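*Asks:* Mind looking at a prediction? Sequence and model below.
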Amino acid sequence: MTAPSKDPLHGVTLEMVVTRLAHRYGWDGLARRVPIRCFEHDPSVPSSLKFLRKTPWARAKVEALYAAMVREGEET
């Protein structure tokens, strides 16, 4: 029997990450935390996914924010 993964991104799609972050912080709050155009101007999940899949540095920032959000949730 294997132990569950400690990686907060394990089994989570990029779409789930963006959707959960947008739900938690709102698009404005998300744009303040990760200031990228796809969050600042006419944001949507599909446009964000398109940009993040092509832009590794932005995806890394979004995934780091999600991991921090998950860790905060586990500590409360």
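*Replies:* Now that the structure is in, tell me what you want to look at.
*Asks:* CA only for contacts and neighbour counts going forward, please
*Replies:* Fine.
*Asks:* Would you map the helices across this protein?
*Replies:* Secondary structure of the chain (DSSP state H): helices located at 14-33, 37-40, 45-54, 56-75.
*Asks:* looking at the ones you listed, which is closest to Asp7?
*Replies:* helix 56-75 (8.2 Å; CA to CA).
*Asks:* May I see the buried residues of that closest one?
*Replies:* Across helix 56-75, burial judged by 16 or more other CA atoms under 10 Å covers 58-59, 62-63, 65-67.
*Asks:* Go through those residues and say which is closest to Lys6.
*Replies:* Ala67 (10.5 Å).
*Asks:* Please give me every residue in contact with that closest one.
*Replies:* 8-9 (CA atoms under 8 Å, 6 or more residues apart in numbering).
*Asks:* try this one next to it:
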Amino acid sequence: MSDIEKPAEPIKQPRNPLHGLTLEAIVTALAEHYGWEELGQRIPVRCFNVDPSVGSSLRFLRKTPWAREKVEGLYLFMLRERSRAAGRQTR
């Protein structure tokens, strides 16, 4: 097999907290952490405010890059909050 025919190896991103996560996992984690009401206040989109569900959110976010960026940003913020809280508890 020549170099051209070899499948590309996946890019390793050890420092990217979003690497390997599905959008579904991100939305589920945010909904569990904040609840749909607060999630809708933090990111005011219809899929979080009117009859919210993971499925409707995924359909919207897959078609709306700006909203997906906001969701991913909030997820990273949530991870930082959790990390800070864990650091305070160990002191």
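*Replies:* Yep, that arrived. All figures in this text were calculated on a predicted structure; none of them were measured in a lab.
*Asks:* And the TM-score between these chains?
*Replies:* TM-score for the superposed chains, counting by TM-score structural alignment, normalised by the length of the first structure: 0.90, backed by 74 aligned residues with a CA RMSD of 1.5 Å.
*Asks:* Kindly reformat the helices of the first structure as TSV containing distance to Ser5 of the first structure.
*Replies:* Listed next are the helices of the first structure as TSV, based on distance: least, CA to CA, whole Å:
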stretch	distance to Ser5 of the first structure
helix 14-33	17
helix 37-40	30
helix 45-54	24
helix 56-75	13
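*Asks:* Lys6 of the first structure is nearest to which of those?
*Replies:* helix 56-75 (10.2 Å).
*Asks:* out of the helices of the first structure, which comes closest to Pro4 of the first structure?
*Replies:* Nearest to Pro4 of the first structure, of all these, is helix 56-75, at 14.5 Å by CA to CA.
*Asks:* What residues in the second structure pair up with the closest one?
*Replies:* Aligned using TM-score structural alignment, helix 56-75 of the first structure spans residues 65-84 in the second structure.
*Asks:* With stretch 19-27 of the first structure instead?
*Replies:* The alignment of stretch 19-27 of the first structure onto the second structure (TM-score structural alignment) spans residues 28-36.
*Asks:* For the matching stretch, which residues meet the burial criterion?
*Replies:* So stretch 28-36 of the second structure, judged by 16+ other CA under 10 Å, has buried residues 30-31, 36.
*Asks:* quick one: which of these is nearest Arg46 of the second structure?
*Replies:* Out of the buried residues of stretch 28-36 of the second structure, the member with the shortest distance to Arg46 of the second structure (by CA to CA) is Trp36, at 11.1 Å.
*Asks:* what's the closest one in contact with, if anything?
*Replies:* So Trp36 of the second structure contacts 48-49, 52 (CA under 8 Å, 6+ apart).
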